[in-house]
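Asks: Sequence below, structure please.
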Amino acid sequence: MDYAELPLPPALAGLVAAVWTLAASQPGWVEHEATPDGCVELIRRHAGRSEWRRDQPEFFATGLSDRPIRFGFSGDARFTAIKLWPWAWHALGGAPCPGFADDWIAVAPDSALAMLLQGDPVANLAGALASAVPPPLARAILASDSVATIAARTGLPHRRLQRIFARELGLAPRTYLRLLRFREALQDVQQGADTLAGTAAARGYADQAHMARDFRALAGMPPSNARARARGPFL
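Replies: Purely as a prediction, here's the structure:
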């Protein structure tokens, strides 16, 4: 498959993780794994068919998950998608994340969310999020590697953080941070600028074996295989 990410302006940092395009590059029905990364995907399929659990419409959104997702699409399928941090998804009027965790929901073609995927999605996002900024808790999440660090940066006790995460994300704080660390490690592994041991150390894993366990749980394969196969979040 042909996967590419569009450049994003600095103003969208902390709100939009990526805008990507994907086109099938082989005939017949194609199946891939999508790795979990702590984001909501707002997706438009321009052509072909796609399926995860059931057939998907032209516009849909995939929710947060803590495991790899196997999905399929036809050989003529083409997609454009926006990878949103959950707080940006909510700021744009998206449904509560816990309501479609580990699943997807249809998006009405005439909705404001679908309009973001018409024309130039990056320009559309810049306009729709012009007055938005990541809330303090979101900034703390993205800058932290532990729940204790989030608590220290926000002044919120652990139990309150657990309630907020359950209400807003449908995931425990520690689980969500695990996804963010894995997302960064997968990006590093794809770039191949460091050894696997170096990547594990840089991303805060106890050792390379610890990172390998996370890759097997969240990507379904060891880091060495992911390095060879991954295209963005897809394997």
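Asks: drop to CA atoms for contacts and neighbour counts, all remaining ones
Replies: Fine.
Asks: So residue 127 lies in a helix, does it not?
Replies: Yes: with DSSP: H, G, I helix; E, B strand; the rest coil as the criterion, residue 127 is assigned to a helix.
Asks: Distance of it relative to residue 83?
Replies: To residue 83, residue 127 is 16 Å away according to Cα to Cα, to the nearest Å.
Asks: okay, these two: which has more neighbours?
Replies: Using other Cα atoms under 10 Å, the more surrounded residue of residue 127 and residue 83 is residue 83, with 22 against 12.
Asks: so how far is residue 3 from that one?
Replies: 14 Å.
Asks: quick one: common contacting residues for the two?
Replies: residue 20 (Cα atoms under 8 Å, 6 or more residues apart in numbering).
Asks: one more, for comparison:
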Amino acid sequence: MLATRLIFVLSVVIGWTTACTPSDNSTSDIFIIGDDGPAPAETSGYFINHFGLLTTNLEVMKHFYGNVLGMRLMFEVHVTPEYSVTYMGHAQGGRNGTGFQTGTEMYREKNNLAGLLELVQFNVTDDSLVASTKRTNTFGHVGLIVPDIQETQDYLENHGIEILKRYGEPIQDFTGLIPNAFGLGEYAGAHIAAKKALMEAQGVIGIQLLLMVADPDGNLVEIQQQEQPAGAV
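Replies: Down below sits the predicted model:
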């Protein structure tokens, strides 16, 4: 069985390599490092400051991202009695325990921070918000870096957070919460051969090294260790 799996993975890799090889017969790898060169001079100083999630469950979301994942409340704006905007972030934009940590300090630097979370709530909406794990959409997941992924897994379990995929385990299913968020679940149709190829080849990008949970609204949170094992992407 193992030999069969190895042969299958090799055939997939060879197939991908062949498909990606330019017509001039130059070498090509499955994993390609970008060679864009310098960015346009006009974009000097650009960086992604925040990502936004719509919610009808604001207080529970604030608890998860704040009390569990350690983000600090920077500020809230109650635009109207029904509409609010909440900003949260890790200390100094992503490295908890370093630099400034109070809401006042972080608000002062809000336009110079990266990795912030914006929670937007319209608390009288009639719309039904569908998370990435429930229905494939253009938002996939939140990515979190941690110093020690095993300690993080234990910490989350101790706080009652359901682990959708444990560290060290591959993705096993073609349907379900994680496949939906990765765009290959039930909504991707019955493309079983393509899904099976991905399941067999997922070690190429180290999916088994990721820890996955969901926030209270069902958005996937993908967690990886800052220092990856040798050879991991």
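Asks: Give me the TM-score for these two chains.
Replies: TM-score of the superposed chains, computed with TM-score structural alignment, normalised by the length of structure 2, equals 0.30; 117 aligned residues with a Cα RMSD of 5.9 Å.
Asks: Now do the contacts for residue 71 of structure 1.
Replies: By Cα under 8 Å, 6+ apart, the neighbours of residue 71 of structure 1 are 31, 32, 33, 34, 50, 51, 52, 53.
Asks: What of residue 228 of structure 1?
Replies: By Cα under 8 Å, 6+ apart, the contact set of residue 228 of structure 1 is residue 190.
Asks: Wasn't it part of a helix?
Replies: Yes: applying three-state DSSP, one finds residue 228 of structure 1 inside a helix.
Asks: which residue packs closest to residue 75 of structure 2, ignoring adjacent ones?
Replies: residue 87 (5.5 Å; Cα to Cα, 6 or more residues apart in numbering).
Asks: That neighbour reaches residue 119, doesn't it?
Replies: Yes: assessed by Cα atoms under 8 Å, residue 87 of structure 2 is found in contact with residue 119 at 6.5 Å.
Asks: and the gap between residue 161 of structure 1 and residue 61 of structure 1?
Replies: Here residue 161 of structure 1 is placed at a distance of 26 Å from residue 61 of structure 1 (Cα to Cα).
Asks: Of those two, which one has the most company?
Replies: residue 61 (24 against 19).
Asks: For the more buried one, which three-state class applies?
Replies: Strictly by three-state DSSP, residue 61 of structure 1 counts as strand.
Asks: buried sites along the helix or strand where residue 88 of structure 2 lies?
Replies: Assigned by DSSP states H and E, residue 88 of structure 2 falls within strand 83-89. For strand 83-89 of structure 2, a neighbour-count test (16 or more other Cα atoms under 10 Å) marks 84, 85, 86, 87, 88, 89 as buried.
Asks: Same question for the longest helix along structure 1: list its buried residues.
Replies: Ranked by residue count under DSSP state H, the longest helix found in structure 1 is helix 173-191. Applying a neighbour-count criterion of 16+ other Cα under 10 Å, one finds 173, 176-183, 185-190 buried in helix 173-191 of structure 1.
Asks: what's next to the helix or strand just after that helix, contact-wise?
Replies: Downstream of helix 173-191 of structure 1, the next assigned helix or strand under DSSP H and E is helix 196-202. Applying Cα under 8 Å, 6+ apart, the external contacts of helix 196-202 of structure 1 come out as 185, 188, 189, 206, 207, 208, 210, 211, 223, 224.
Asks: who touches residue 10 of structure 2 in this structure?
Replies: Contacts of residue 10 of structure 2 by Cα under 8 Å, 6+ apart: none found.
Asks: where's it, which helix or strand?
Replies: Going by DSSP H and E, residue 10 of structure 2 is in helix 2-20.
Asks: Residue 22 of structure 1 now?
Replies: strand 16-23.
Asks: Give me the buried positions along the helix or strand that comes right after that strand.
Replies: Going down the chain from strand 16-23 of structure 1, the next helix or strand is strand 29-34, by DSSP H and E. By neighbour count on 16+ other Cα under 10 Å, the buried set for strand 29-34 of structure 1 is 30, 33, 34.
Asks: Show me where structure 1 has its helices.
Replies: Under DSSP H, structure 1 gives helices at 86-91, 112-115, 121-128, 136-142, 147-154, 158-168, 173-191, 196-202, 208-218, 223-229.
Asks: could you redo the ones you listed as TSV and give each row distance to residue 23 of structure 1?
Replies: Formatted as TSV, those follow (distance: least, Cα to Cα, whole Å):
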stretch	distance to residue 23 of structure 1
helix 86-91	24
helix 112-115	19
helix 121-128	17
helix 136-142	30
helix 147-154	38
helix 158-168	32
helix 173-191	19
helix 196-202	29
helix 208-218	24
helix 223-229	16
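Asks: Of those, which is nearest residue 20 of structure 1?
Replies: helix 121-128 (9.7 Å; Cα to Cα).
Asks: Right, I'll call it a day here.
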